[in-house]
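>>> Any chance you can model this:
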Amino acid sequence: MTTLTRDPARTTPSAPTRNYWLPRLGGPVWLVWRQHRAALWTLLGVTALGVLVMVHLRGQTMDFLATQEPTARRLGGMPPEFETHVDRLLGIAGYLGYLPALAGVFLGAPLIAGDLETGTAKLVTSQSVSRQRWLLTKLAVPAAVLTLSAGVLSAVLTWWWNPVKGLSGGLLWTAVFSSTGVVPVAYALLTFTVGVAAGLVLRRTLVSMVVTLGVVVAIGFVWSELWRSLGHIRSVSTHDGVGPGAVQPELPAQAEQQGQGTYFLTSSGDRLEWTTCLDQMEDDRAHTACLESHHVVGRTIDYLDLSQMQTMQWLGAGIMLAVTAAVAAFVILRGSKRLL
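You can find the predicted model right below:
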């Protein structure tokens, strides 16, 4: 007769290995991360790759600037080879401009619509977790990762742009306004929440993604048309006549001209379009006489200057975040009552 003994070392299950460098997740937070880990890890991976690329390209730009004389570091003073670095910076800024659309279409739209299609929402809400807590977690976890990614990418691009701004006409602050500072974060959060709302209402992932793409394009168009109105238009004028030797108004450094161009300024302070007396342009005397008959005493130009950039960015971001909060409130209220 043999006696069977049990080896505790073989029968006792080993404790699961845990990565202590990762934050410990539990409850709904763990579930949301588990559900969307592929998209969230992809977002973090793309962010890390983008940071590495920008740091490398910025290093090349700074090495190039180190070879230039200090007197050449001004608008129009850099050699043609510098435009390669300008194109790289603007290209990266352009790629960063796609982040809001990607956040809305691929992260926001499937977030709840996918759960409604697969029945996961019904399963989760039948547990002890309330609908409101589940919805808040569904919004908060991706929004936190998106905020981190957009904030890091924007900060690195701003770090790259700061030492070279003003060295080329293509590097005006208006060219990177929507890709630097706080704007990319607020913009991405807005499109993400809009995508979530579309998924909650339409309840179909593919349809929600298509509709979200259309809404995001519309938001981008409205933003491109209106963001300059967040600033205060300023003017620079001359009052020494309009003859052949008259001095033209000179814009401050890094200022962007607004409006139709140079306006004529009358003695009463009124403005006339640049097309005034256009028929006499070929004859300097006739042109000058025509303008004097309209009491023109100089020229004026409208512009937006660099000093307003941060104020405009925060104002625009504030508007976007207010809309984001309203859309998020709609998602939570509607989802709490009519989720299934």
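
>>> Could you use CA atoms for every contact and neighbour count after this?
Fine.

>>> Quickly note the distance from H239 to E273.
Using CA to CA, to the nearest Å, one obtains 16 Å as the distance from H239 to E273.

>>> So these two - more neighbours on which side?
Using other CA atoms under 10 Å as the criterion, H239 and E273 rank with H239 on top: 18 against 13.

>>> quick one: contacts for that one?
Under the criterion of CA atoms under 8 Å, 6 or more residues apart in numbering, the contact list for H239 reads 265, 297-299.

>>> which residues sit against the one helix or strand V86 maps to?
Using DSSP states H and E, V86 sits in helix 82-96. With contact meaning CA under 8 Å, 6+ apart, helix 82-96 is reached by 54, 57, 61, 64, 153, 157, 160-161, 168, 170-171, 175-176, 179.

>>> Is it possible to get CSV of the residues you listed that adds distance to D115 and neighbour count?
Shown next, in CSV, are those (distance: CA to CA, whole Å; neighbours: other CA atoms under 10 Å):
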residue, distance to D115, neighbour count
M54, 36, 19
L57, 41, 17
T61, 46, 20
F64, 51, 13
L153, 30, 26
L157, 36, 25
W160, 40, 19
W161, 41, 21
S168, 49, 18
G170, 45, 17
L171, 44, 21
A175, 40, 15
V176, 37, 20
S179, 32, 27
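
>>> out of those, which are inside helices?
54, 57, 61, 64, 153, 157, 160-161 (DSSP state H).

>>> mind checking the end-to-end distance for stretch 111-126?
Distance across stretch 111-126, first residue to last, is 19 Å (CA to CA).

>>> gap between it and the chain center?
Centroid separation for stretch 111-126 versus its chain: 31 Å, with CA atoms, centre = their mean, to the nearest Å.

>>> For it, buried residues please.
Under the neighbour-count criterion of 16 or more other CA atoms under 10 Å, stretch 111-126 has 111-116, 121, 124-125 buried.

>>> of the ones in helices among the contacts of helix 82-96, closest to I332?
In terms of CA to CA, no member of those lies closer to I332 than L153, at 29.2 Å.

>>> Alongside the first, I'd like the structure of this one:
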Amino acid sequence: MTTTVSPASSPVPAASPAPEAGRGGFRPRGFVWLVLRQHRPTLVALALLLVAELVQLALLGYLLRKDADVRALADLCAGDARECAERWSPAADFRAGYGDALHFNGLLVQYVPLLAGLFTAGPMVARELESGTWRLAWTQSLPPARWLAAKLAVPAVLVLVGVSLMSALYTWCWTAVPTELLPGQRWYDSFEMLGPMPVANALCGVAFGALAALATRRTVPAMAVTLVGYGAVRSVLGYVRPHLWPPTRTVSLGMPGYPNDGTWVLGRGMLTRSGERISDDACGIGVSPERCLASHNADRWYLDHHPPGDHWPLAWLEAGVLAALTAVAAWAALRWVRHVVP
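Coordinates of the predicted model:
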């Protein structure tokens, strides 16, 4: 985009007059307004896609609840929902009709944060550094930190508004029926799609995208670094997630089975008289539980798990970790921007 500027002594708002707050209400001013004008076609397209997705999620949630009531699934599957879905044709039809729709909408909610990070890294920040148009803002008496803050304000607001609405509507859809009726939708399988996680992931992606752009100053490398860095953060958090909140341990004399109530099983095995844990994999194939206990000098079985009630403590704790990482990345980006000028 070509922008006509006034002499260097004039601030950016004077170079391109910003809309004032008038009868129509408050409007953005200054450099934020320029950023919106610069990326207007992309932002309009994203806004239209967001509205379409929100309408689609609202319709999906309405149909899920209405169809579940018509089929009386709450009464039909009051016991074991998984067995109900396999044995009763109304539940099986419901599962076949809505399973894919909920699954693919969940994938969209899960990967929108990565797209936000890539958009920030490439078109928002790195492209200006690569083309040299950042000099236009900095020669207009606009400090580097303010330039970066204005650049990040747009994707941050989009994330807080758009991703929050998407996450809220998807969570509403997800809670319409027992998750056992919809394959692959257990809470620990859908963790990054529910509650605060999409918003926390998206804000982290925006901050990491800005940091990657400042570090590389090239559009494609910045997006590549953001992709790798975001993937590394998600992998590490996925590994430590079970340990963010203390799991529940059930001890029994008999070998425990795997619950069908949405419990996230972390491990099962034997406890020796000294308290040592031995995985049930050590038993081998075809060995009875009693013989396995005797051969390992054990006298009890254990089951480490997170019940469904642990979902929200785990989600908010992980979101807090992501908020801390976002703050660190944003602080590092604001420090780094001072060294971008050659």
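
>>> re earlier: pull the most distant pair out of the contacts of H239 of structure 1.
V297 and R299 (7.3 Å).

>>> check contacts around A317 of structure 1.
A317 of structure 1 makes contact with 182-183, 186-187 under the criterion CA under 8 Å, 6+ apart.

>>> Based on its surroundings, how many neighbours for Y239 of structure 2?
Using other CA under 10 Å, Y239 of structure 2 has 10 other residues around it.

>>> So the equivalent of it over in structure 1: helix, strand or coil?
Matched to structure 1 by TM-score structural alignment, Y239 of structure 2 sits across from E225. Look at E225 of structure 1: counting by DSSP: H, G, I helix; E, B strand; the rest coil, its state is helix.

>>> Quick one: residues contacting E225 of structure 1.
With CA under 8 Å, 6+ apart, E225 of structure 1 has no contacts at all.

>>> helix or strand for the residue most central in space within structure 1, which one?
Computing the C-alpha centroid of structure 1 and ranking residues by CA atoms, centre = their mean puts P184 first, at 2.8 Å. Using DSSP H and E, P184 of structure 1 sits in helix 183-202.

>>> What residues in structure 2 pair up with that helix?
The aligned range for helix 183-202 of structure 1 is 197-216, by TM-score structural alignment.

>>> mean shift of the matching stretch relative to structure 1?
When structure 1 is overlaid, stretch 197-216 of structure 2 sits 1.2 Å from its aligned residues on average, using mean CA distance after the TM-score superposition for structure 1.

>>> what does stretch 313-326 of structure 1 correspond to over in structure 2?
Under TM-score structural alignment, the alignment places stretch 313-326 of structure 1 onto residues 315-328 of structure 2.

>>> next one: stretch 49-66 of structure 1
Counting by TM-score structural alignment, stretch 49-66 of structure 1 pairs with residues 52-69 of structure 2.

>>> Okay, buried residues for that stretch please.
Within stretch 52-69 of structure 2, the residues scored as buried using 16+ other CA under 10 Å are 53-54, 57-58, 60-61, 64-65, 68.

>>> What ranges does structure 1 have for its helices?
Secondary structure of structure 1 (DSSP H): helices at 8-11, 27-35, 37-66, 82-96, 99-102, 109-118, 120-125, 131-161, 183-202, 205-226, 284-293, 309-338.

>>> how about those in JSON lines, adding distance to W21 of structure 1?
Output for the helices of structure 1, formatted as JSON lines (distance: least, CA to CA, whole Å):
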{"stretch": "helix 8-11", "distance to W21 of structure 1": "28"}
{"stretch": "helix 27-35", "distance to W21 of structure 1": "16"}
{"stretch": "helix 37-66", "distance to W21 of structure 1": "15"}
{"stretch": "helix 82-96", "distance to W21 of structure 1": "29"}
{"stretch": "helix 99-102", "distance to W21 of structure 1": "28"}
{"stretch": "helix 109-118", "distance to W21 of structure 1": "27"}
{"stretch": "helix 120-125", "distance to W21 of structure 1": "28"}
{"stretch": "helix 131-161", "distance to W21 of structure 1": "17"}
{"stretch": "helix 183-202", "distance to W21 of structure 1": "26"}
{"stretch": "helix 205-226", "distance to W21 of structure 1": "34"}
{"stretch": "helix 284-293", "distance to W21 of structure 1": "74"}
{"stretch": "helix 309-338", "distance to W21 of structure 1": "32"}
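
>>> Which among those is found nearest to E256 of structure 1?
helix 309-338 (11.4 Å).

>>> Direction-wise, compare that closest one with helix 131-161 and give the angle.
On the basis of axes from the mean of the first three to the mean of the last three CA atoms, to 10 degrees, helix 309-338 of structure 1 is oriented at 160 degrees to helix 131-161.

>>> what's the mean deviation for helix 309-338 of structure 1 versus structure 2?
Aligned to structure 2 and superposed, helix 309-338 of structure 1 gives a mean residue distance of 1.6 Å (mean CA distance after the TM-score superposition for structure 1).

>>> got the angle for that helix vs helix 205-226?
Helix 309-338 of structure 1 and helix 205-226 are oriented at 150 degrees to each other (the same axes, to 10 degrees).

>>> burial measure for the residue lying closest to L73 of structure 2 once chain neighbours are set aside, as a count.
Nearest residue to L73 of structure 2, sequence neighbours excluded (CA to CA, 6 or more residues apart in numbering): A91, at 6.8 Å. If you count neighbours by other CA under 10 Å, A91 of structure 2 ends up with 24.

>>> Hmm, A91 of structure 2 is touching E83, no?
No: between A91 of structure 2 and E83 no contact is recorded; they are 9.7 Å apart, counting by CA atoms under 8 Å.

>>> who wins for neighbours among the contacts of H239 of structure 1?
Greatest neighbour count in these, by other CA under 10 Å, goes to L265: 26 neighbours.

>>> That one and H294 of structure 1, how far apart?
Distance check for L265 of structure 1 against H294 of structure 1: by CA to CA, it reads 10 Å.

>>> Same question for Q60 of structure 1.
As judged by CA to CA, Q60 of structure 1 and H294 of structure 1 stand 55 Å apart.

>>> cool, Q248 of structure 1 as well?
In this view, Q248 of structure 1 and H294 of structure 1 are 19 Å apart by CA to CA.
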